[in-house]
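Colleague: What follows is a protein structure lacking sequence information:
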């Protein structure tokens, strides 16, 4: 039986419905990736599932007794106190008493009367087992309950908030951009943790590798409509392309017929005494249908304002060291960055990536060694914390700073038209940026950044909150950028697709330099065990280095025949899965007997297992 069911749900924030006629069921144990363009309504749908918003129309049915917890996209500004306090807050009022008991019992001088009063309240609420759950959750996530929440890094704050969501032992966990501000090691940890999570999971993420590793079903929000796609990301991309092509062909056919009817009506009564009133009514209906069509959202059109070419040698570092007191951050590091290089910086939060950037850009002086900057450098900086945006200005003012136009590669563009290239309507461009979503703020930062002539781009976590289409366009733009790029990112796919070499903060002040992106580093780096034996370094946690691929074996007749037939079999299984999932989107599906619904879900699970086995066999035979 579904944990939660949305039936014909509508929700609006003014203007066209943000969500229209949404029908969706979430089953126990499944992991759903919720995708869609920025502003499509993903966070809104999570809030509807959590019961924080009520639909304008339709019904949200929640199975009796289930617990739902949600991890928000941004760290809440009001979260205060020790880590124990914040985590225990996920238990409501009883959690508040547990936090109070924790403080009183750990005080230098115990207030016996106050402690007894709190103990009585906890005992009345049968809360001691919950205190144990808080302690176990903190241990499980490697958190210090006595640490001050406000003093933690962004990544650790996200981990504390995840603990707060988990401590209530939810049957359904809702995660909104859980990888934001996490380093690669923490993202790997979170992937593994969620793979072992027994409850149901609905998550929104921009991290494509994270999505592929976890999702058992993909739910897309597109122009107010919700569609469900069983299986993995590759299956979704293929099926979505087929659907969009079919829609485009159908719309083209409809528009052709409508144009013919419009031409007919304009002929007036020439060559006929009376009009065909039935045909007139059909034309009116077609006009109404065309007026209600919601077009696919456009893509961002990004172009970087290029500065004059820099010198061939952009940055040269020789034997650079830097530390805080006796703690080394950078030790004896040398590199040469040439014009056109695209350098990725990888490392744990707090490992010194920002310090290394400032040393390379000449904003900080090294303790020893030297950094030489090349000639004619024009740097543009993308700040992951969006500190370069003025909160008292709107989008237009933040980009144009009082001017009416911006100049991009010698061409003047009105600032409103320029912002429309980044999917800002004139209304959104004039709205206070305090009303913009995280994805809109990131697009605004990109618009501001790319309006500055540059030959050196410095980008610190530019991918947070961007939708997949914008991410892919940004990748293409950076790949074609003729200048030099310094990129800090924890998005493994983005690094693989953009950078030409990688600087890795390997601990103890060591900076490793590797050719290629993140996956290339995994293949090239010393094996962690060998590195630990060679020197007392603390390498960045990552997945074990994959074993060398065995030589491709020659298949026998039977296996070769099976390999030849597998693609058709996989295609047929995917088609059956898509058909059965489509039946679940029909409101009438949930009017069946519960036994029939359970049998349908079991059949889908069997089909998915059969499809997974077919893919595994294909990989085995084709390996």
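Modeller: The structure has been received and is ready for your questions. Nothing here was measured: the structure is a model prediction, and the numbers come from that model.
Colleague: okay, CA-based contacts and neighbour counts for the rest of this
Modeller: OK.
Colleague: Tell me the first helix or strand C-terminal of the longest helix that the chain contains.
Modeller: If each helix of the chain is counted by residues according to DSSP state H, the longest one is helix 233-266. Scanning forward in sequence from helix 233-266 by DSSP states H and E, the next helix or strand is helix 277-292.
Colleague: could you check the angle helix 233-266 makes with that following helix?
Modeller: Orientation of helix 277-292 against helix 233-266 (axes from the mean of the first three to the mean of the last three C-alpha atoms, to 10 degrees) gives an angle of 140 degrees.
Colleague: next one: helix 277-292 to chain centre, how far?
Modeller: From the chain centre to the centre of helix 277-292 is a distance of 42 Å (C-alpha atoms, centre = their mean, to the nearest Å).
Colleague: outside of the following helix or strand past that helix, which residues touch it?
Modeller: Once the chain leaves helix 277-292, the next helix or strand it forms, by DSSP H and E, is strand 313-324. With C-alpha atoms under 8 Å, 6 or more residues apart in numbering as the test, strand 313-324 has contacts from 328-339, 360-361, 366-375, 377, 484.
Colleague: Strand 313-324: which residues count as buried?
Modeller: Residues 314, 315, 316, 317, 320, 321, 322, 323 are the ones in strand 313-324 that count as buried (16 or more other C-alpha atoms under 10 Å).
Colleague: again with stretch 96-114
Modeller: Residues of stretch 96-114 classed as buried: 96, 97, 98, 99, 100, 101, 102, 103, 104 (neighbour count, 16+ other C-alpha under 10 Å).
Colleague: go on, stretch 245-252?
Modeller: Residues of stretch 245-252 include none that count as buried (16+ other C-alpha under 10 Å).
Colleague: Using CSV, lay out the buried residues of stretch 96-114 together with distance to residue 400.
Modeller: As requested, the buried residues of stretch 96-114 are arranged in CSV below (distance: C-alpha to C-alpha, whole Å):
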residue, distance to residue 400
96, 48
97, 52
98, 52
99, 49
100, 51
101, 54
102, 52
103, 51
104, 54
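Colleague: got another, please set it beside the one above:
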């Protein structure tokens, strides 16, 4: 049964149509993966389906009684209150009354008059069924309704927003990059949950394994048009290549014929008068058709600026302990990283991956043990928070830093031409960086990184917001990189395709070392090991409905007070981190002397270590006995 249809829809945001004569039908029980290049219009199409945008032409038709809910890509800035409050918002005004009832009933001082008023509204609207639905949704997703939303990790906030979307019992659920900023355990949980969900699903993702596991159909947006494919990723890639080849051949045939006709028309007025006037009209039509053709967006062309060879030994760690005071994130870690190694770091958010990286790079001194770096290291760092991009500079300035040319791949390139390799038009390269999308910012950060000579490449979540084609090109480039690679990623396919060994945060400060990528680690880990243990920022698996609640852990008075104070401490640390990051983005920051900039960077590193330690301690205190 068709739940909704787009009928010959056009939509533009100035300039050429972003979506042109688009038609799409969503059937009951379908799971549709929406794919396409960055900027192709995927999120726009979702917003049209959700009714948040109106088409310029055509019609979006929704069957009677069909409910649609959308999980947006970013956490809304205005979301606040308890988890119960945020989830209840999915019910509209009725949810607001439920949230009021919930707050009044849990308040320290009972307000009888307010309670009577809100109960009357709920009685009249049949709100108690909705209250039960909120409670069931919270239980189903393993959420604590009393928790403060603002104090949750990014991944847990995404789970709460999923609950808010689900509480309205939608027939169609729209998910925009649901795996962004989730760790591997959380992605596995979400994948399993959605497989068991009975409604229809339309989702955008760059995670190919997530796509292969869920999609029953693949819908591609390319140059404003939609094409539909069965949910088989390998078949889609093969058939798409065949289609593009056929299109290229047809365009070449057309262009050759057009060139011949242009030669004929240039033979002169006399020749045209003595020939078929219909041919002139056909030529005019061909010119119109050629002007209307929309060329396929080019692929990113990536080259790395190679540094000198490093020493054979890049980094050696001997019995290293890292953390903050008595809060240990890495304990007794010993490893030797050699030139050419490609190492992936796996673990839940907050488990200490960043702390381990900073220790290996010399940005964080160990509490015990020794870290020795090899000779002649040239380090290039990809920061998932894009803190290395200056907001007061445009894309061109961020890469050039005053230079006119860059050396990449053994060739000297003009900076503007180099940026065109990363799909930045001259106009886009000179536009304020604040106007760039998430995908464009990631491409810009890659351009900046690859223009920097290096022999040790450190990449922290480089795949967020990149389209699949760019991801695959990045994989190829990293495969050919002659230096050493340290990679933090939650993209399972990316890890499998790039790294040759993995370091896994196994909890309690333990770091396990395994040969191969993510899938290899799955085969090698101990049979009883269910995966990387959940740190506070990771999402625990949703408990079975019939499972008894675990017994509360009995804490000492001192530990109980510490646990009570930790959320406020974490909030203060994160606020200070945001403040320091904002200062780094101010134009005046880089006008300071070198010592002040170094001190600022040292404070950021120490603050990150404090945050990791605080999250680890919170997880340890909250873990059931």
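Modeller: The structure has been received and is ready for your questions. Treat the numbers as computed from the prediction; the structure is a model and nothing was measured.
Colleague: Would you mind reporting the TM-score between them?
Modeller: Superposed pair, TM-score by TM-score structural alignment, normalised by the length of structure 1: 0.83. Supporting alignment: 540 aligned residues with a C-alpha RMSD of 2.3 Å.
Colleague: just checking, what packs against the longest helix of structure 1?
Modeller: strand 225-230, helix 277-292 (3 or more C-alpha pairs under 8 Å, 6 or more residues apart in numbering; DSSP states H and E).
Colleague: Find me the equivalent region of it in structure 2.
Modeller: With TM-score structural alignment applied, helix 233-266 of structure 1 matches the range 233-266 in structure 2.
Colleague: Give me the buried positions along the matching stretch.
Modeller: Going by neighbour count (16+ other C-alpha under 10 Å), the buried part of stretch 233-266 of structure 2 is 233, 236, 258, 261.
Colleague: Leaving out the residues flanking it, which one is nearest to residue 298 of structure 1?
Modeller: residue 423 (7.3 Å; C-alpha to C-alpha, 6 or more residues apart in numbering).
Colleague: and that neighbour, what does it touch?
Modeller: Counted by C-alpha under 8 Å, 6+ apart, residue 423 of structure 1 has contacts 298, 299, 300.
Colleague: Would you format those as CSV with distance to residue 527 of structure 1 and neighbour count included?
Modeller: Formatted as CSV, the contacts of residue 423 of structure 1 follow (distance: C-alpha to C-alpha, whole Å; neighbours: other C-alpha atoms under 10 Å):
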residue, distance to residue 527 of structure 1, neighbour count
298, 45, 12
299, 42, 13
300, 41, 18
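Colleague: Surely residue 505 of structure 1 touches residue 513?
Modeller: No. Assessed by C-alpha atoms under 8 Å, residue 505 of structure 1 is found out of contact with residue 513, at 9.2 Å.
Colleague: which of those two has more neighbours?
Modeller: Using other C-alpha atoms under 10 Å as the criterion, residue 505 of structure 1 and residue 513 rank with residue 505 on top: 26 against 19.
Colleague: Next, the more buried one: secondary structure please.
Modeller: Using DSSP: H, G, I helix; E, B strand; the rest coil, the structure places residue 505 of structure 1 in strand.
Colleague: ok, residue 373 of structure 2 - contacts?
Modeller: Neighbouring residues of residue 373 of structure 2 by C-alpha under 8 Å, 6+ apart: 313, 314, 315, 316, 360, 361, 362.
Colleague: What is the aligned counterpart of the fifth one in structure 1?
Modeller: The equivalent of residue 360 of structure 2 in structure 1 is residue 360 (alignment by TM-score structural alignment).
Colleague: I'd guessed that match sits against residue 370; true?
Modeller: No. Under the criterion of C-alpha under 8 Å, residue 360 of structure 1 makes no contact with residue 370, lying 9.6 Å away.
Colleague: out of those two, which sits in the busier spot?
Modeller: The neighbour comparison of residue 360 of structure 1 against residue 370 (other C-alpha under 10 Å) goes to residue 360, with 24 against 18.
Colleague: got the contact list for that one?
Modeller: Going by C-alpha under 8 Å, 6+ apart, residue 360 of structure 1 touches 315, 317, 371.
Colleague: now with 10 Å?
Modeller: If a contact means C-alpha atoms under 10 Å, 6 or more residues apart in numbering, then residue 360 of structure 1 has 314-317, 320, 335, 337, 354, 366, 370-373, 486 as its contacts.
Colleague: roughly how far apart are it and residue 314 of structure 1?
Modeller: 10 Å (C-alpha to C-alpha, to the nearest Å).
Colleague: burial count for residue 442 of structure 1?
Modeller: Residue 442 of structure 1, neighbours per other C-alpha under 10 Å, totals 23.
Colleague: Next up, the contacts around it.
Modeller: Neighbouring residues of residue 442 of structure 1 by C-alpha under 10 Å, 6+ apart: 382-386, 436, 448, 461-466.
Colleague: now, which of these lie within helices?
Modeller: The helices, defined by DSSP H, take in residue 448 from the contacts of residue 442 of structure 1.
Colleague: could I get the contacts of residue 442 of structure 1 as JSON lines with neighbour count and distance to residue 572 of structure 1?
Modeller: Putting the contacts of residue 442 of structure 1 into JSON lines (neighbours: other C-alpha atoms under 10 Å; distance: C-alpha to C-alpha, whole Å) gives the following:
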{"residue": "382", "neighbour count": "21", "distance to residue 572 of structure 1": "46"}
{"residue": "383", "neighbour count": "18", "distance to residue 572 of structure 1": "47"}
{"residue": "384", "neighbour count": "18", "distance to residue 572 of structure 1": "44"}
{"residue": "385", "neighbour count": "12", "distance to residue 572 of structure 1": "47"}
{"residue": "386", "neighbour count": "15", "distance to residue 572 of structure 1": "47"}
{"residue": "436", "neighbour count": "17", "distance to residue 572 of structure 1": "44"}
{"residue": "448", "neighbour count": "23", "distance to residue 572 of structure 1": "48"}
{"residue": "461", "neighbour count": "18", "distance to residue 572 of structure 1": "41"}
{"residue": "462", "neighbour count": "25", "distance to residue 572 of structure 1": "40"}
{"residue": "463", "neighbour count": "25", "distance to residue 572 of structure 1": "36"}
{"residue": "464", "neighbour count": "22", "distance to residue 572 of structure 1": "37"}
{"residue": "465", "neighbour count": "24", "distance to residue 572 of structure 1": "35"}
{"residue": "466", "neighbour count": "22", "distance to residue 572 of structure 1": "34"}
